[in-house]
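> Sequence and predicted model, in that order:
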Amino acid sequence: MSRTSFHFTSESVSEGHPDKVADRISDTIVDLFLSKDPEARVACETLTTTNRVVLAGEIRGKGIWENGAWAPGIEAEIETAVRAAVKDIGYEQDGFHWETFEFSNYLHGQSVDIAVGVDAAEGKDEGAGDQGIMFGYASNETPELMPATLAYSHRILRRLAELRHGGEKALEPDAKSQVTLFYENGLPVRATSIVVSTQHAKGMSQGDVAALVKPVVEDVLPKGFITNETVWHINPTGVFEIGGPDGDSGLTGRKIIVDTYGGAAPHGGGAFSGKDPTKVDRSAAYACRYLAKNVVAAGLADRCTLQLSYAIGVAKPQSIHVDLHGTGKISETVLEEKLLGLIGGGTPRAIREHLGLNKPIYARTAAYGHFGREPEADGGFSWEKTDLVDQLKALA
């Protein structure tokens, strides 16, 4: 029997965390290429360090990489887009400045072996870009159907970023948060520990930083969650003036638990950022979240974990597994039989078409989570829609 009373913790990192700078740059490249060719293939990895950004990976697409070479003008567009992304985050520091960092681009053409296996051809549907397992999760403990510990960790950092972008000079881009909640009868009831570390202007004390951070946390968490027993750690190292890529190197895809469910659900291991939507690491993980969220939104369970698996070059999923954690009002077997039919069978192309993923909508996903966000008018976060609810209720 599962426990109903326990502590659980999740963390988040800000848009200025060095790994998130790398994710943002990689997804900026995805958006740039998809804006030129909706069928572009992109696998872009980014390294950030003191005053340096390095791109590597494989790409293909009309107006991008053709006949073994860059299309005219595209290399300059890439660098311009990368610098604009870093500027938008807010880095204008001696050790990392959007205008002066050294930039190296080692992107190159996609392997023909991969292309043959993945591309659609006569008598063959588009195959998965790699083998792998993907998970989706939803829980009714928050309105966005996400784990509360992660939802609040994200909100704290988004609020601090809003203050910074709004002109608060004391705050710098790099930050981390961590929220520990006590669950009673399976639901979060109070915060037992709050950890926030944020890069700050020179000369500030821990007390100065705490005076900025504590009101934000208290406003984000539900009334009554902060008690006299809540343990606070605000900038526990004492000083956090050197941050971002100058303080630590950053790499694409190193914050996969922050990107997904904060440790409350399994993760297949694949990162999202820098990958076009033919890569099932990304698109199938979005489909898993979409299905799991709709199951919970339909009232068929309080919690739902869903797994899909794929083989490289093969269109049809190898398996589907649904776990309702003992909260289901419908058979898990029924869901396993019916869910994929609601999204065209779960093939890579069917997922992309159902969710409208061949659009430049990915840079915005690079910080504060890929899930638990509001669907947007231009197709962003389409996997957060709950438009399958009526069809799912009919199965019960």
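Alright, I've got the coordinates.
> going forward, measure contacts between C-alpha atoms and count neighbours the same way
Will do.
> count of neighbours near T230?
A count of nearby residues for T230, using other Cα atoms under 10 Å, gives 15.
> Tell me where the stretch 151-300 of the chain has strands.
In the stretch 151-300 of the chain, the segments counted as strands under DSSP state E, counting those that start in this stretch are 171-184, 187-200, 231-234, 250-251.
> Check which helices and strands the third one is in contact with.
Think strand 231-234. Using 3 or more Cα pairs under 8 Å, 6 or more residues apart in numbering; DSSP states H and E, the elements in contact with strand 231-234 are strand 187-200, helix 206-220.
> Just to check, C44 is in contact with A271?
No. Assessed by Cα atoms under 8 Å, C44 is found out of contact with A271, at 11.4 Å.
> Neighbour count: the two, which is higher?
Taking neighbours as other Cα under 10 Å, C44 and A271 compare with C44 leading, 26 against 20.
> Next, the more buried one: secondary structure please.
strand (DSSP: H, G, I helix; E, B strand; the rest coil).
> Please tell me how far it sits from L251.
C44 is 11 Å from L251, where distance means Cα to Cα, to the nearest Å.
> Ok, E384 next?
Noted for E384: a distance of 27 Å to L251, by Cα to Cα.
> Check G379 too.
Going from G379 to L251 by Cα to Cα gives 27 Å.
> if you count what's nearby, which of those two comes out ahead?
L251 (20 against 15).
> Contacts only, for that one.
Applying Cα atoms under 8 Å, 6 or more residues apart in numbering to L251 gives the contacts 18-20, 22-23, 45-48.
> again, but for R159
Here R159 is in contact with V216 (Cα under 8 Å, 6+ apart).
> same thing but 10 Å
165, 213, 216-217, 219-220 (Cα atoms under 10 Å, 6 or more residues apart in numbering).
> got TSV for these, with distance to K279 and neighbour count too?
Rendered in TSV, the data for the contacts of R159 read as follows (distance: Cα to Cα, whole Å; neighbours: other Cα atoms under 10 Å):
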residue	distance to K279	neighbour count
H165	33	16
V213	38	21
V216	37	17
V217	37	23
D219	39	13
V220	35	17
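> Serialize those residues to TSV and add fields for distance to G109.
Shown next, in TSV, are those (distance: Cα to Cα, whole Å):
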residue	distance to G109
H165	37
V213	46
V216	46
V217	46
D219	49
V220	45
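> who are the neighbours in contact with the closest residue to F371 other than its chain neighbours?
Sequence neighbours aside, T260 is the residue nearest to F371 in space, at 6.4 Å (criterion: Cα to Cα, 6 or more residues apart in numbering). Counting by Cα under 10 Å, 6+ apart, T260 touches 135-137, 146-147, 150, 266-267, 271-272, 285-286, 289, 368-372.
> this is the other structure I want to compare:
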Amino acid sequence: MRASYLFTSESVSEGHPDKVCDRISDEIVDLFFREGPKAGIDPWDIRAACETLATTNKVVIAGETRGPSTVTNDHIEAVVRAAIKDIGYEQDGFHWKTADVQILLHPQSADIAQGVDAKQPTNAEEGAGDQGIMFGYATNETPELMPAPIFYAHKILRLISEARHAGTEKVLGPDSKSQVTVQYENGKPVGVREIVVSHQHLVEDMTSNQVRERVEPYVRKALPDGWISDKTIWHINPTGKFFIGGPDGDAGLTGRKIIVDTYGGAAPHGGGAFSGKDSTKVDRSAAYAARYVAKNIVAAGLADKATLQLAYAIGVARPLSIYVDTHGTGKVADDKIEKAVAAAMDLTPRGIRKHLDLNKPIYARTSAYGHFGRTPDADGGFSWEKTDLVDALKRNV
């Protein structure tokens, strides 16, 4: 492994066009998980796969669902408008009240259902909702066991967003992007070489320097002491103006920010997006499980960093393969860790959903600032960030 190098990751805010779409798609998943039990539907039977397109004053939602009849198009539209309002869009080209919302959801395919539902005569056990490969990753370079570049890129935007929602930064709009280039020495992050923040402003004639005055304090607060030096290069609104933002400035789609959602390019990604999918879709649930296991491997002291790959086939319950790579940092052989993983956790789709308690309305909160490196919530959100598998892994190596 290289000892000294630069590595860069980016983040985007909740007001980025693609993130607006991720939020809407996940709000619909949450809606089905909230309303299903009220209508007497077992949460295990809820299905949602929602894709969203957003452009100038237009939102189009398509996909497949299975759930209570109480979830009407009017209900969905109200949830969509509430999400856009919460993000903060009240501009002429994209407004929560006036945007045209088109809903094109229909029932889940029976052909897919027969491979997933355990109740089907062809399937004794719940199968994976699709084929695919999923990756999880963890590294001890931050307390959250995340790669430093993506973790701090998220933190910068999250701090600005919190200030904007609190009314402290009224001149800043919802749409923004950040990018952090971290200097590594002897394999450890030690500082920041380049910082990029492009932030929408609501006063049209604001200059880049004026935007920098607003955002720089949050950048400095987000980064560790001593990481910013006189050698750090700043790029704040490098185009000079960012007044038109959100879906009015650039069309958005669900699932286009999968590297932002995961590890910022520091680890592989299987290709599947997360947002808009219920927990039968292993693109989401198995990626969460892979992060959970990788994080627990590092938390257990079995390695300084770990990549875990899982593979599935549609309609098949057991994972086709479990692969662990500790990148030369393992205290135990990788093949022994693989066996410990298989013994410590049931990695079938149903086993993952049960272990991580995923049949809940916990997904809208994941749609911005990363699905990983977050603090577990009391209601079960971000359960895959817990380190409660440590003892089981240690017992089985």
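Structure received. Predicted model, so just to flag it, every value in this text is computed and none were measured.
> tell me, what's touching C44 and A271 of structure 1 both at once?
Common contacts of C44 of structure 1 and A271 (Cα under 10 Å, 6+ apart): 23, 252.
> and stretch 74-89 of structure 2, which residues are buried?
76-77, 79-84, 87-89 (16 or more other Cα atoms under 10 Å).
> matching residues in structure 1 for it?
Under the alignment (TM-score structural alignment), stretch 74-89 of structure 2 falls on residues 76-91 in structure 1.
> now swap in stretch 306-317 of structure 2 and tell me
Using TM-score structural alignment, stretch 306-317 of structure 2 lines up with residues 304-315 of structure 1.
> Quick one: map K58 of structure 2 onto structure 1.
Aligned partner of K58 of structure 2 by TM-score structural alignment: R52.
> OK, contacts around that match?
95-98, 100-104, 245-246, 249.
> filter those residues to the buried ones?
95-98, 101, 245-246, 249.
> so A22 of structure 1 is in which element?
Using DSSP states H and E, the element containing A22 of structure 1 is helix 18-36.
> So which bit of structure 2 is that helix matched to?
With TM-score structural alignment as the criterion, helix 18-36 of structure 1 aligns to 17-35.
> Leaving out sequence neighbours, find the closest residue to A82 of structure 2.
Distances taken as Cα to Cα, 6+ apart put W96 closest to A82 of structure 2, at 7.2 Å, once the chain neighbours are dropped.
> you'd agree that neighbour is up against I87?
Yes. Using Cα atoms under 10 Å, W96 of structure 2 is in contact with I87, at 9.3 Å.
> between the two, what contacts are shared?
Common contacts of W96 of structure 2 and I87 (Cα under 10 Å, 6+ apart): R81.
> in stretch 361-380 of structure 1, what's buried?
Buried, per 16+ other Cα under 10 Å, within stretch 361-380 of structure 1: 361-373, 380.
> nope, stretch 140-155 of structure 2 is what I meant
140-142, 144-155.
> what's the answer for stretch 205-217 of structure 2, then?
206-208, 211-212, 214-216.
> what's stretch 358-365 of structure 2 in contact with?
22-35, 42-46, 83, 274-280, 285, 288, 350, 352-353, 371, 377, 379-384.
> Let's see that with 6 Å instead.
23, 26-27, 30, 33-34, 43, 381 (Cα atoms under 6 Å, 6 or more residues apart in numbering).
> now those: which count as buried?
The neighbour-count test (16+ other Cα under 10 Å) marks 23, 26-27, 30, 33-34, 43, 381 as buried among these.
> Spatially, which two of these are the most separated?
Across these, the longest distance by Cα to Cα is 20.8 Å; it joins R23 and P43.
> Excluding covalently adjacent residues, which one is nearest to D130 of structure 1?
Distance criterion Cα to Cα, 6+ apart; nearest residue to D130 of structure 1, sequence neighbours excluded, is I312 at 4.0 Å.
> burial count for that neighbour?
Number of residues near I312 of structure 1 (other Cα under 10 Å) recorded here: 16.
> what sits against it?
128-131.
> Switch those over to TSV; also include distance to H200 of structure 1.
Output for the contacts of I312 of structure 1, formatted as TSV (distance: Cα to Cα, whole Å):
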residue	distance to H200 of structure 1
A128	44
G129	42
D130	42
Q131	43
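> ok, those vs V112 of structure 1, which is closest?
G129 (12.6 Å).
> which non-adjacent residue is nearest that closest one?
Nearest one to G129 of structure 1, counting by Cα to Cα, 6+ apart, is K279 at 4.9 Å.
> quick one: the one you found and G127 touch, right?
No. Using Cα atoms under 6 Å, K279 of structure 1 makes no contact with G127, being 9.5 Å away.
> more neighbours, those two?
G127 (27 against 23).
> Now which residue in structure 2 aligns to that one?
When structure 2 is aligned by TM-score structural alignment, the residue opposite G127 of structure 1 is G127.
> where along the stretch 251-396 of structure 1 do the helices fall?
Residue ranges of the helices in the stretch 251-396 of structure 1, as given by DSSP state H, counting those that start in this stretch, are 256-259, 280-297, 332-338, 348-355, 389-393.
> out of these, deepest packed?
Mean neighbour count (mean count of other Cα atoms under 10 Å) peaks for helix 280-297 among the helices of the stretch 251-396 of structure 1, with a mean of 27.
> helices or strands next to that helix in the packing?
Packing contacts for helix 280-297 of structure 1, counted by 3 or more Cα pairs under 6 Å, 6 or more residues apart in numbering; DSSP states H and E, involve strand 132-139.
> ok now the strand it packs on, how far from the chain's centre?
The chain centre lies 13 Å from the centre of strand 132-139 of structure 1; the measure is Cα atoms, centre = their mean, to the nearest Å.
> From S111 of structure 1, how far off is the residue nearest to F371 of structure 1?
On the measure of Cα to Cα, T260 of structure 1 and S111 of structure 1 end up 29 Å apart.
> How many neighbouring residues does the residue in structure 1 that G271 of structure 2 lines up against have?
With TM-score structural alignment as the matching criterion, the partner of G271 of structure 2 in structure 1 is G269. By other Cα under 10 Å, the residues close to G269 of structure 1 number 14.
> cool, and G73 of structure 1?
Neighbour count of G73 of structure 1, defined by other Cα under 10 Å: 10.
> What of K169 of structure 1?
11.
> Thanks again, I'm all set now.
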